[in-house]
Each structure stands twice: as structure tokens, then as C-alpha cells.
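**Q** No sequence on hand, only this structure:
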């Protein structure tokens, strides 16, 4: 079978590998669609903190069941999506229902080989029927679930002012689900094309371009009070540190991003505002269901999948996804 391997940062190689044989309790999937995530771009660029090379990337996937275990709730031919966060089920986090931050977490495409391949074995508990959605939609559930999880963590409510810093796919997920909860959303980003997309497709109330005068614009948009909830989805330490200043008194700051560095903030300002600081990692089955329900109800804006490529073309075409001029929101790999 064809697999695409990130051998070292910046190097992708197509390989012919044996089709895997499922172990007991595993489902053999025929991979059909894979979304390209910011994590994949960071792996390619050598900026992913939890990874060893070589690695088959890809954790946003949909497919069909090729082989299911005896007595499984799944059957050959079922269209499925995958929860790529393989949790242990018995650690302190899992016992509390926080499987997204399992102490032994294995993420497909990061800690173990992922979906840039034709066939993949996945433990059955993490494979679910994709009822009522298309293969393309099923491959986009995961990144939207990350946004949905962050919004749920922050307990966003109707009438709140929300700022999303970083208008990539994860930030867009936070925008979508904040708006579905009735919040008024502002987006801050350096890329005017991304901001235009957020305004035209996602219904943000305001968009601010990163740069001189942006703090003053954000103050004006919030009656000089700033924002009840701020989400950082930039993946940049300096931006994450700066975001503390955009949180209103009594507000909440959610770090969806993860970076390989320490994050600092001014303690007197933090306490003066009684800021609530939250980390938001991955998503749970509840968040996946939230996304699927929104998709079935037609609440997810169309056009998020802006680019496509075949699996065989990934080594040649993947580097182009890093070019801002390409205008990529979400690229889908067809297997």
C-alpha cells in the first residue's frame, strides 16, 4: 500500500508498505480522506514538540471499514470517522472523563503513524460510524471538535464578547461554536485573506488586522473593556503572552495553542482582572458529537475545504500548503 512518510523535517517520501494486519480488537480501515492540520505543517517544519521522526502524519480522517473484529458494532463497508486520541481508559484523567488529556495519550500521526496511507489499523473504541455526513465532512470533524472543546471549556454564553486570536482552522472552529452559543465574535490575525474569510463565511462581527493600532481597535470594539473570553490559536509564544492584555476584568483566557517554550504573564495584571486561565487540549467524544450534530443540522459553513490533493501527490504538493499566498484554509487528501 502507498504511504507518505515525513522522514525528517522538510522531507516527505512515498513508500510501498505492507497492508497492516489488525490485532485483536482493532479495525482495519481503508482511509478515504485526510485533512491536513496545522500539526502536520508543524511536523513538516520541525516544530512539533511531541514527535519523533520518521512519522506517517495525518490524524483528521474518514474512511470505510475493511475488516472489523468478530462481534463488532461495525461492519465492512461502514463509513466512519476516527477519534485520533488513543487514551488508556484508566488513568486519573480518563477516570474523570478527560480522555483528551490522558496521561498515556497516543495521537495518530504524532505519537504513532497516522493516516497518510491507504490502510490503517485503529482500536475499535475510537472508530465511529459517520452517519448523516459525507466523507469530506467526516474528515473535518476533528479540527472543528478542538474548537468546540475550547468553547465548551470557556463556557461561552449568549451576549458575551469573544476574541479569537489566530484565524486558522482551529481558530475558525472556535469562531463557529462561539457564534452558535450566541456570542459576538471578533477575529485578530495578520492575514487579511483569513480575516475576509471569517467575515464573509463565518459571520464574525469584526475583524482586526495584526499590527500598529490593533490594541486601540480592539479597545474601541469592546467599549474599552476588552473581551469576556479570549482564545489563542496562533501557535506563537509572543502572541500567547500578549493575549493576556485583551482579557476583560473577570474574563477567561483559553490557550488552544501549544508551543515549545515557557509562557509568561504579568502577575499584578492577572490578579487585578481575576483572570481565568485555561488550557484546551484536543477534544472528547462529547465535542465530536457536538460537531456532528451541527453538521447534520447544516450549521457548519460550507467552503472550509479549500484545497485537495491525491495521496500520491502529497510529497510534491504538501510544501505549497505553507505558502500564505495559496490561501489554504483546509486541505483534504484523497486516498
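**A** In hand now; what should we look at? Keep in mind that what you see is a predicted model, and the values were worked out from it rather than measured. Numbering: from 1, shown residues only.

**Q** For the rest of this, base every contact and every neighbour count on C-alpha atoms.
**A** Noted.

**Q** Looking at this protein, which strand is longest?
**A** Ranked by residue count, the top strand of the chain under DSSP state E comes out as strand 26-36.

**Q** who touches the helix or strand following that strand?
**A** Along the chain past strand 26-36, the next helix or strand (assigned with DSSP states H and E) turns out to be helix 38-45. If you take Cα atoms under 8 Å, 6 or more residues apart in numbering as the criterion, helix 38-45 is touched by 6, 8-11, 48, 51, 57-58, 322.

**Q** Stretch 82-92 now?
**A** Stretch 82-92 is contacted from outside by 59-62, 94-95, 99-100, 102-108, 126-128, 142, 282, 285, using Cα under 8 Å, 6+ apart.

**Q** Which of those residues fall within helices?
**A** Judged by DSSP state H, these include 94-95, 142, 285 as members of helices.

**Q** By neighbours, which of those wins?
**A** When neighbours are taken as other Cα atoms under 10 Å, the top entry among those is residue 142 (29 neighbours).

**Q** mind listing the helices for the protein?
**A** Counting by DSSP H, residue ranges of the helices within the chain are 38-45, 92-95, 135-138, 141-154, 169-180, 192-197, 214-221, 237-242, 267-272, 285-296, 314-317.

**Q** What is the burial count for the residue lying closest to residue 19 once chain neighbours are set aside?
**A** By the measure of Cα to Cα, 6 or more residues apart in numbering, the closest residue to residue 19 outside its immediate chain neighbours is residue 1, 5.8 Å from it. Neighbour count for residue 1, taken as other Cα under 10 Å: 11.

**Q** For stretch 174-186, measure first residue to last.
**A** 11 Å (Cα to Cα, to the nearest Å).

**Q** for it, which positions count as buried?
**A** Using 16 or more other Cα atoms under 10 Å as the burial criterion, the residues of stretch 174-186 that qualify are 174-181, 183-186.

**Q** hang on, the earlier thing: so the residue nearest to residue 19 makes contact with residue 118?
**A** Yes - under the criterion of Cα atoms under 8 Å, residue 1 is in contact with residue 118, at a separation of 6.0 Å.

**Q** what about stretch 199-209, distance to the chain center?
**A** On the basis of Cα atoms, centre = their mean, to the nearest Å, stretch 199-209 is displaced by 20 Å from the centre of the chain it belongs to.

**Q** oh, I was asking about stretch 294-307
**A** What separates the centre of stretch 294-307 from the centre of its chain is 15 Å, taken as Cα atoms, centre = their mean.

**Q** coming back round to it: could you save the ones in helices among the contacts of stretch 82-92 as a markdown table and add columns showing distance to residue 158?
**A** Rendered in a markdown table, the data for the ones in helices among the contacts of stretch 82-92 read as follows (distance: Cα to Cα, whole Å):
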| residue | distance to residue 158 |
| --- | --- |
| 94 | 31 |
| 95 | 31 |
| 142 | 25 |
| 285 | 24 |
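
**Q** Next up, a structure to set beside the first:
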């Protein structure tokens, strides 16, 4: 089978490997679609803190079942999606239902080889039927679920003012689900094309470009009170630190981003606002169900989000182009 391996930062190779043998309790899958996300781009550029090379990337996937055990509830030919966070089921986090932050977590494409390959064998408990959605849509569930999880973590309410900093796919996912909860959503980003997309395709209420007067613009939009909920999806430490200043008194600040480094803030400012600071990592089965329900109801602009496509064999040569701002990539899907 064809697999694409990231041997080291900036180096992708196509390689022929043996089709995996299905283990006990596993499902053998024929990979259909793989979404490329910021994690994959960080792996390619050498900025992913949890990874060792070489690695087959890819954790946003849909597939078709080739072989499964009879008691798995799956059968050959079923279209499925995979929850790529392989949790242990017995640690302190898993016992609380917080499988997204399992102590012993293994994420496909990060801690173990992922989906940029033709066949994959994974434990059956992480494979779910993609009922009522296409295989294209199923491959976009994971990044949308991350946004849904962050919005759920912040408990966004109807009528609240929400700011999402960083208009990449994860930030867009947070915008979508904040809007679905009835919030007034503002996005802040450096790229005019991303801001325009968020207004035209996601229906955000306001879009502000990073610049010398952005704080004044954000203050003007909120009567000087700033935002009930702020989400950072930039992956930039300076932006993460700066975001504390955009939180209203009594508000919440949710960090979806992860960077190697120290987040710092002014304690007097943090204290007088009684700010709630939250981390948001991955997603749970409930978040995937939230996305599925919205997709089935036609409330996710998935076709607009899928801006680029390529074949698996094209990935080694075409992948680097996804980093070019002129490509205006939102979500690229690889057809396997």
C-alpha cells in the first residue's frame, strides 16, 4: 500500500508498505479522505511538541470498513469516521469521561502513525459509523469537534459577545459553534482573505484585522466592555498573551492553541476581572455528536470550508504549497 511519511521537518516521502494485519479488537479500514490541519503543518515545519520523526501524519479521516469483528457493530462496506485520540480508558481523566485529555493518550498521526496511507487498523471503540453524512463530511468532523468542544468548555450563551483570535480552521470551527449557540461573534486575524471568508461564509458579526488600532476597534464594537468569551486559535505565544486584555470583567479566556513556551499575564488585570482561564484539548464523543447533528441539519458550510483537494500520491510534492498564503487554504482533503 502507498503511505506518505514525514521523515523530518520539510521532508515527505512516498513509500510502499505492507497492508496492516488487523489485531484483536481492531478494525481494518480502507482510508477514504484525510483532512490536513494545523497539526500536520506544524509537524511538517518542525513545530509540534509531542512528536518524534519519522511519522505518517493524518488524524482527520473517513474510511470504509474492510474487516471487523462480529461483535463490533461494524461490517465490511460501512462508511465510518475515526476518533483519533486513542485513550486508555482507565486513567484519572478517562474515569471522569475526559478521554480527550487521557494521561496515556496516543493521537493518530502524532504519537503513532496516522491516516496518510491506504489502509489503517485501529481499535474498534474509536471507529463509528458515518450515518447521514458523506465521506467528505466525515473527514471534517474532527477539526469541527475541536471548535465545538472549546465552545462547550466556555459554556457560551445566547447573546454573549465572543471574540475568536485566529481565523484558521480551528478558529472557524469555534466561530461556527458559538454562532449556533446564539452568540455575537467577532473574529480577529492578520489575513484579509480569512476575515472576508468568515464574514461571507460563516456569518460572523464583525471582522477586525490585526493592526495598530485593533484594540480600539474591539472596544468600539463592545461599548468598551470587550468580550464575555475569548478564544485563541493562533498558535502564537504573543497573541495568546495579548488575548487576556480582550476579556471582559467576569469573562472567560479559552486557549485552544498549544505552543512550546510559557503563557504569561498581568495578575492584577487577571484578578480584577475575575477571569476564568481554560485550556481546551481535542474533543470527546459528545462533541463529535454535536457536529454530526449540525451537519445532518445542514448547518455547517462544509463545502465552502473544503477549499483544496489532492490525491495521496500528490502529497509529497503538493503539501508545501498549502503553507503559501496566496493559496487561501481553509481545509484541504486528501483522497486516498
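**A** That came through fine. As the structure is a computational prediction, the values presented were derived from the model and not from experiment.

**Q** thinking again about what came up before, let me know which of the helices of the first structure is the nearest to residue 26 of the first structure.
**A** helix 285-296 (18.7 Å; Cα to Cα).

**Q** so how far does the closest one sit from its counterpart in the second structure?
**A** Mean deviation of helix 285-296 of the first structure from its aligned counterpart in the second structure after superposition (mean Cα distance after the TM-score superposition for the first structure): 0.2 Å.

**Q** could you say what helices and strands that helix packs with?
**A** Counting contacts by 3 or more Cα pairs under 8 Å, 6 or more residues apart in numbering; DSSP states H and E, the secondary-structure elements packed against helix 285-296 of the first structure are helix 141-154.

**Q** got the angle between the helix it packs on and helix 285-296?
**A** Per axes from the mean of the first three to the mean of the last three Cα atoms, to 10 degrees, the angle that helix 141-154 of the first structure makes with helix 285-296 is 120 degrees.

**Q** In helix 141-154 of the first structure, which of the residues would be classed as buried?
**A** By neighbour count on 16+ other Cα under 10 Å, the buried set for helix 141-154 of the first structure is 141-152, 154.

**Q** related to what we said a few turns ago, pick out whichever of the contacts of helix 38-45 of the first structure sits closest to residue 275 of the first structure.
**A** Distance ranking of the contacts of helix 38-45 of the first structure against residue 275 of the first structure, using Cα to Cα, places residue 48 first at 28.5 Å.

**Q** you'd agree residue 182 of the second structure is up against residue 158?
**A** Yes - using Cα under 8 Å, residue 182 of the second structure is in contact with residue 158, at 4.3 Å.

**Q** ok so, going back, need the max-distance pair from the ones in helices among the contacts of stretch 82-92 of the first structure.
**A** Greatest spatial distance in those: 95 and 142, 22.3 Å, computed using Cα to Cα.

**Q** I'd like to know how far the residue nearest to residue 19 of the first structure sits from residue 94 of the first structure.
**A** When distance is defined by Cα to Cα, residue 1 of the first structure is 34 Å away from residue 94 of the first structure.

**Q** which residues sit in contact with the residue most central in space within the first structure?
**A** By Cα atoms, centre = their mean, the mean C-alpha position of the first structure lies nearest to residue 143, the distance being 3.1 Å. Going by Cα under 8 Å, 6+ apart, residue 143 of the first structure touches 37, 60, 169-170, 173.

**Q** still on that earlier bit, same list (the helices of the first structure) but as JSON lines, adding distance to residue 305 of the first structure.
**A** Formatted as JSON lines, those follow (distance: least, Cα to Cα, whole Å):
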{"stretch": "helix 38-45", "distance to residue 305 of the first structure": "14"}
{"stretch": "helix 92-95", "distance to residue 305 of the first structure": "32"}
{"stretch": "helix 135-138", "distance to residue 305 of the first structure": "8"}
{"stretch": "helix 141-154", "distance to residue 305 of the first structure": "12"}
{"stretch": "helix 169-180", "distance to residue 305 of the first structure": "10"}
{"stretch": "helix 192-197", "distance to residue 305 of the first structure": "12"}
{"stretch": "helix 214-221", "distance to residue 305 of the first structure": "29"}
{"stretch": "helix 237-242", "distance to residue 305 of the first structure": "26"}
{"stretch": "helix 267-272", "distance to residue 305 of the first structure": "38"}
{"stretch": "helix 285-296", "distance to residue 305 of the first structure": "14"}
{"stretch": "helix 314-317", "distance to residue 305 of the first structure": "16"}
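
**Q** and of those helices, who's closest to residue 30 of the first structure?
**A** Relative to residue 30 of the first structure, the nearest member of those by Cα to Cα is helix 135-138, separated by 12.0 Å.

**Q** Number of residues surrounding the aligned residue in the first structure for residue 100 of the second structure?
**A** Matched to the first structure by TM-score structural alignment, residue 100 of the second structure sits across from residue 100. Number of residues near residue 100 of the first structure (other Cα under 10 Å) recorded here: 22.

**Q** Ok, residue 56 of the second structure next?
**A** Once other Cα under 10 Å is used to define contacts, residue 56 of the second structure is seen to have 24 neighbours.

**Q** which residues touch it?
**A** Residues near residue 56 of the second structure by Cα under 8 Å, 6+ apart: 3-6, 109, 112-117.

**Q** Residue 240 of the second structure too?
**A** Residue 240 of the second structure makes contact with 232, 234, 255, 263, according to Cα under 8 Å, 6+ apart.

**Q** Most neighbours among these, which one is it?
**A** Among those, where neighbours are counted by other Cα under 10 Å, the top count belongs to residue 232, at 29 neighbours.

**Q** Is it correct that it is in contact with residue 259?
**A** No - using Cα under 8 Å, residue 232 of the second structure and residue 259 do not qualify as a contacting pair, with a distance of 11.5 Å.

**Q** on that earlier part again, cross the contacts of helix 38-45 of the first structure against strands and list the overlap.
**A** 6, 8, 11.
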